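1. got a structure for you, letters missing:
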C-alpha cells in the first residue's frame, strides 16, 4: 500500500505539472477571486480543473503597501515575504490571511531577501551600507527574532543570501578590497563568518550585485552556488562548487555597461541548467536581450532567441518541469516552455520576485503590498 500511495502522489504531481504548463500556454486571462478556492485543492484536483481553466496570478490581501522583494515559498499553503519598512509577513493558509511578524524595531530597515525552512524557521536579510546590513533569524514563526549578524564594515553592502540546507548558507556583499565578500553559516544562520577571499576573482570597476529580488545569490544541491552581477562593462555570473570558497566568473549575454544594467536574478533547476534574467531597471530604458540560458552549470551562457520584452528581476522554474519557467518584473510575467530560449508575456501585473515549491505552490511578490499565488 505504501508503494501504491507513492505512485499515486507522483502521478498527481505529474498531471498537475502538465496541466499548469499546458494551460499557461493558452491566452492569458485575468484570474478572479474564485480562483482562491484552489488553495485547498489537491494537486490532482487542480490538474482536473487545469484542463478547463486558465491559470494566472491570484492576488491576496496583505493589508500593507510595503514593497516585497524578499519571498520564501515553503509550500502551497505557507510562504514568507519581506520588504520595505522592516516588514515581514507570513501565511499558512494559502494567502487567505497574512500575519505581520516583523521584527520589533525594524521599521527603518530594508529587507530584500528571506529564506524559510518551514512555517516556523526563517532567516531575513536587511540591506544597506555599514550597519544597515543585518541578518535576523526566527524559530517560532516570527513571534521573536534574534539578530545574528550586523555588518560593521562601512565598505560592505550585503545584497542576497541563500541556503544549501537547513544549516549551511551564504550571504554576499558588493566588492570590498576589489572582491565580492562572502558570509557563511553552518548552523542555520545563528552565527556567521566572512570567508577568505583568495578564491574569489577580482571584481570589475563598478561591478556589484542587485538587491532586487533575493535572487542574486542562489544555490542548487549541497555545494553549488551562483552569484550574479551588473554595473560594470560586462554582466557576469560567478559559480562556486565548494560553498563559496573558490569561484569562476563567466560573462553573460545580458547587457551591462551602466550602474542600472546587468543580471538581476538567476534560477537553476539542477546544477547544470540555469536561466538568468535582468536588463535595465529604469522604466524609461529598453532592455533587449534580458535573458540567457546555460546547460553547463554557468561555464557558458547563450542569449535567448526571444527574450522577455522588458526588464525582469526574478525567475523560477515550474516544479517537475525540465523546460517551463516564469520570469517577473515591474511590467509583467513571462513564460518559457523551452528552457528559457523563447518567452512570451502571460500577465501584465507588477512583481519583483517569484518562487515555486515542489507541490506547485508558485508565489510572486512586489510593490504596493502585492503578493499572489498561481491559481486557476
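-> Great, that's in hand. The model shown is predicted, which means the values in this text are computed figures rather than measured ones.
2. make it CA atoms for all contacts and neighbour counts henceforth
-> OK.
3. thought residue 80 was touching residue 69?
-> No: shown here, residue 80 and residue 69 do not form a contact pair, counting by CA atoms under 8 Å, at 11.0 Å.
4. now do the shared contacts for these two.
-> When contacts are counted by CA atoms under 8 Å, 6 or more residues apart in numbering, residue 80 and residue 69 are jointly contacted by no residue.
5. now do residue 363 against residue 335, distance only.
-> 14 Å (CA to CA, to the nearest Å).
6. quick one: which of those two has more around it?
-> residue 363 (31 against 26; other CA atoms under 10 Å).
7. tally of neighbours for residue 4?
-> For residue 4, the number of neighbouring residues by other CA under 10 Å comes to 9.
8. what residues are up against it?
-> By CA under 8 Å, 6+ apart, no residues touch residue 4.
9. three-state assignment of it?
-> Here residue 4 takes the helix state, with states given by DSSP: H, G, I helix; E, B strand; the rest coil.
10. ok so residue 20 is a helix residue?
-> Yes: under the criterion used here (three-state DSSP), residue 20 sits inside a helix.
11. and the residue nearest to it when sequence neighbours are not counted, what does it touch?
-> Closest residue to residue 20 in three dimensions, ignoring its sequence neighbours and counting by CA to CA, 6 or more residues apart in numbering: residue 50, at 6.4 Å. Applying CA under 8 Å, 6+ apart to residue 50 gives the contacts 16, 19, 20, 23, 376.
12. among these, the buried ones, what's the ChimeraX command?
-> In ChimeraX, a selection of the buried entries from those looks like this (16 or more other CA atoms under 10 Å):
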select :16,19,20,23,376
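13. nearest to residue 171, of the contacts of residue 50?
-> When the contacts of residue 50 are compared for distance to residue 171 (CA to CA), residue 20 comes out closest, at 33.1 Å.
14. count the residues that sit near residue 148.
-> One way to gauge burial is a neighbour count; for residue 148, by other CA under 10 Å, it gives 14.
15. just checking, what packs against the strand or helix carrying it?
-> Following DSSP states H and E, one finds residue 148 within strand 146-150. Under the contact criterion of 3 or more CA pairs under 8 Å, 6 or more residues apart in numbering; DSSP states H and E, strand 146-150 touches strand 134-138.
16. and the angle for the strand it packs on with strand 146-150?
-> Using axes from the mean of the first three to the mean of the last three CA atoms, to 10 degrees, one finds that strand 134-138 and strand 146-150 are set 160 degrees apart in direction.
17. ok, then the element right after the strand holding residue 148?
-> Tracing the chain past strand 146-150, the next element assigned as helix or strand by DSSP H and E is strand 157-163.
18. and that next one with strand 134-138, angle?
-> Between strand 157-163 and strand 134-138, the angle formed by their directions is 30 degrees, by the same axes, to 10 degrees.
19. okay, one more to line up with it:
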C-alpha cells in the first residue's frame, strides 16, 4: 500500500480508503464476524482510512464500525459526517453538537479525526440544481457550519473538518477557497471527470469545473467518492452479496444510472497490462491525479478489498488510453461529433 499526505493536516493516509456506506453495504448489512474479518484484512493490506456517516443505514454503519474498532483497537484515521437539514438552520451549532455526540457514542470513541458536512451546498435556494441543499451563507456565515465545526474542534471532539463537494459548483468553489476546511470529498470518476478535467459545454454529466484543482490550490486534502459511479463501473447492473439492491440512484444533478452503464460499456480499451477489470481501471484513473489524497471504495466482499488494494502502486493508465478517454469526453461518449 502506498500512502499520501492528507492535505496540510500532517496525516498520512492510504491511497485506498474503506468506505462504509450503502453501495458496498458490508458495514451495514454484513454480520459482525464478517465485518471484523473485513476490517482486519483491510488493515493487514495497509488501509488506514475509514469513512462512515450517520445516514449510512440510519446509524447502523457507525454502530457496526464502532463495535469492530472496539474489538480490534487499530490505529486508523476515522472520518464521519453530519447532515444539516432545513429544520436545523435556526441553530446549526446545537445540531452539529447533537449529531456528533450521537456519532461518537455509536463509534465508541471520544473523538474522530475528521468531521465532514454531508449536505449539498447551493448559492441560494432559487437557483440551486440540487435538492435538500443548504445555502452558502449557512456554511460560511457567522452562525454557519464552519463556525459550528470549529466549536466542536475546540472541545477536542474532532481534529480536522471538511465537507462533501456536492451541490452547485460555484458555491463549492467558494467554500473551497474560504480556507475554513481541511478536506473535501469530491465526485470524480471515468464517466464524469469534470472535477479534474475540462469538459465541453455540452457534456451531459454535471460539471464540477475542476473542483479538485481548486482544492489543491488551497492545500486542501481530497478524498474521491463514487469512483465506481455508484456501481455503473462495476461491470454489471446486478447487485450481489451485501451491495445495495437499489440501482438507478445518483447523487449528482442529471445523473442517470442506466446511461452511465451504456457509457461504461465503451471503456473496454482500458483493460490492458495489469489492469484486467473496469473497477481497477476506475481506481487507477482516480489515483493518477497527484492532488488526490485517497480514493474511497465501498466493499461487499473480501475479494473486492483485495482488488482495490492491489491498485495502489500500479502504473498510471497508458497515455494512449488517456487520449482515448479525452476523445470520449469531448464527444460526450460518442453522442456528439468529434
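-> Looks like it arrived, so ask away. Predicted, not measured: the structure shown is a model, and the values here were computed from it.
20. overlay the chains and give the TM-score.
-> For this chain pair, the superposition-based TM-score is 0.32 by TM-score structural alignment, normalised by the length of the second structure; 191 aligned residues with a CA RMSD of 7.0 Å.
21. pull the most distant pair out of the contacts of residue 50 of the first structure.
-> Largest separation among the contacts of residue 50 of the first structure by CA to CA: 16 and 376, giving 11.7 Å.
22. what do these two both touch?
-> Counting by CA under 8 Å, 6+ apart, the residues touching both residue 16 of the first structure and residue 376 are 46, 50.
23. surely residue 226 of the first structure touches residue 248?
-> No: the pair formed by residue 226 of the first structure and residue 248 falls short of the contact definition of CA under 8 Å, at 9.6 Å.
24. okay, and the common contacts of the two?
-> 238, 239, 240.
25. with distance to residue 180 of the first structure, neighbour count and secondary structure added, can I get the residues you listed in CSV?
-> Below are those laid out as CSV (distance: CA to CA, whole Å; neighbours: other CA atoms under 10 Å; DSSP: H, G, I helix; E, B strand; the rest coil):
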residue, distance to residue 180 of the first structure, neighbour count, secondary structure
238, 10, 22, strand
239, 12, 25, strand
240, 13, 20, strand
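26. could you single out the nearest of those residues to residue 292 of the first structure?
-> The nearest member of these to residue 292 of the first structure, counting by CA to CA, is residue 238 at 14.3 Å.
27. ok, the closest one touching residue 276?
-> No: counting by CA under 8 Å, residue 238 of the first structure stays clear of residue 276, with 11.9 Å between them.
28. state the number of residues packed around the residue nearest to residue 163 of the first structure when sequence neighbours are not counted.
-> Using CA to CA, 6+ apart and skipping residues adjacent in sequence, the residue nearest residue 163 of the first structure is residue 169, 3.9 Å away. By the criterion of other CA under 10 Å, residue 169 of the first structure has 24 neighbours.
29. for residue 169 of the first structure, give its distance to residue 217 of the first structure.
-> Using CA to CA, which is the criterion applied here, residue 169 of the first structure is 11 Å from residue 217 of the first structure.
30. now residue 129 of the first structure
-> Residue 129 of the first structure sits 18 Å away from residue 217 of the first structure, taking CA to CA as the criterion.
31. more crowded one of these two?
-> Here residue 129 of the first structure and residue 217 are compared on neighbour count by other CA under 10 Å; more neighbours surround residue 217, at 29 against 16.
32. where does the closest residue to that one other than its chain neighbours fall, secondary structure wise?
-> Distance criterion CA to CA, 6+ apart; nearest residue to residue 217 of the first structure, sequence neighbours excluded, is residue 227 at 4.6 Å. Mapping residue 227 of the first structure onto the secondary structure by DSSP H and E places it in strand 224-228.
33. and that strand, what does it pack against?
-> Strand 224-228 of the first structure sits against strand 217-220, strand 236-240, strand 261-268, with contacts defined as 3+ CA pairs under 8 Å, 6+ apart.
34. between those strands, which gets nearest to residue 326 of the first structure?
-> Closest approach to residue 326 of the first structure among those (CA to CA): strand 261-268, 10.1 Å.
35. the closest one - contacts with which helices or strands?
-> For strand 261-268 of the first structure, the contact count by 3+ CA pairs under 8 Å, 6+ apart identifies strand 217-220, strand 224-228, strand 236-240, strand 274-280, strand 314-317 as packing neighbours.
36. now do it and strand 224-228, the angle between them.
-> Here strand 261-268 of the first structure runs at 160 degrees with respect to strand 224-228, directions being taken by the same axes, to 10 degrees.
37. strand 261-268 of the first structure vs strand 274-280, what angle?
-> Counting by the same axes, to 10 degrees, strand 261-268 of the first structure lies at 160 degrees to strand 274-280.
38. coming back round to it: now, of the helices and strands packed on strand 224-228 of the first structure, which is deepest in the fold?
-> Among those, strand 261-268 has the highest mean neighbour count (mean count of other CA atoms under 10 Å), at a mean of 30.
39. angle of it against strand 236-240?
-> Between the axes of strand 261-268 of the first structure and strand 236-240, defined by the same axes, to 10 degrees, the angle is 40 degrees.
40. count of residues packed around residue 309 of the second structure?
-> One way to gauge burial is a neighbour count; for residue 309 of the second structure, by other CA under 10 Å, it gives 25.
41. separation between the closest residue to it other than its chain neighbours and residue 304 of the second structure?
-> Excluding the flanking residues, the one nearest residue 309 of the second structure by CA to CA, 6+ apart is residue 16, at 6.3 Å. Distance of residue 16 of the second structure to residue 304 of the second structure, computed by CA to CA: 12 Å.
42. more neighbours: these two, which one.
-> residue 16 (32 against 16).
43. isn't the more buried one up against residue 294?
-> Yes: assessed by CA under 8 Å, residue 16 of the second structure is found in contact with residue 294 at 5.5 Å.
44. residue 46 of the first structure falls within a strand, correct?
-> No: secondary structure of residue 46 of the first structure, determined by three-state DSSP: helix, with no strand assignment.
45. my guess is it meets residue 18, correct?
-> No: distance between residue 46 of the first structure and residue 18: 10.8 Å, which falls outside the contact criterion (CA under 8 Å).
46. of these two, who's got more company?
-> In this view residue 46 of the first structure and residue 18 are compared by other CA under 10 Å, and residue 46 has more residues nearby, 24 against 17.
47. noted, bye for now.
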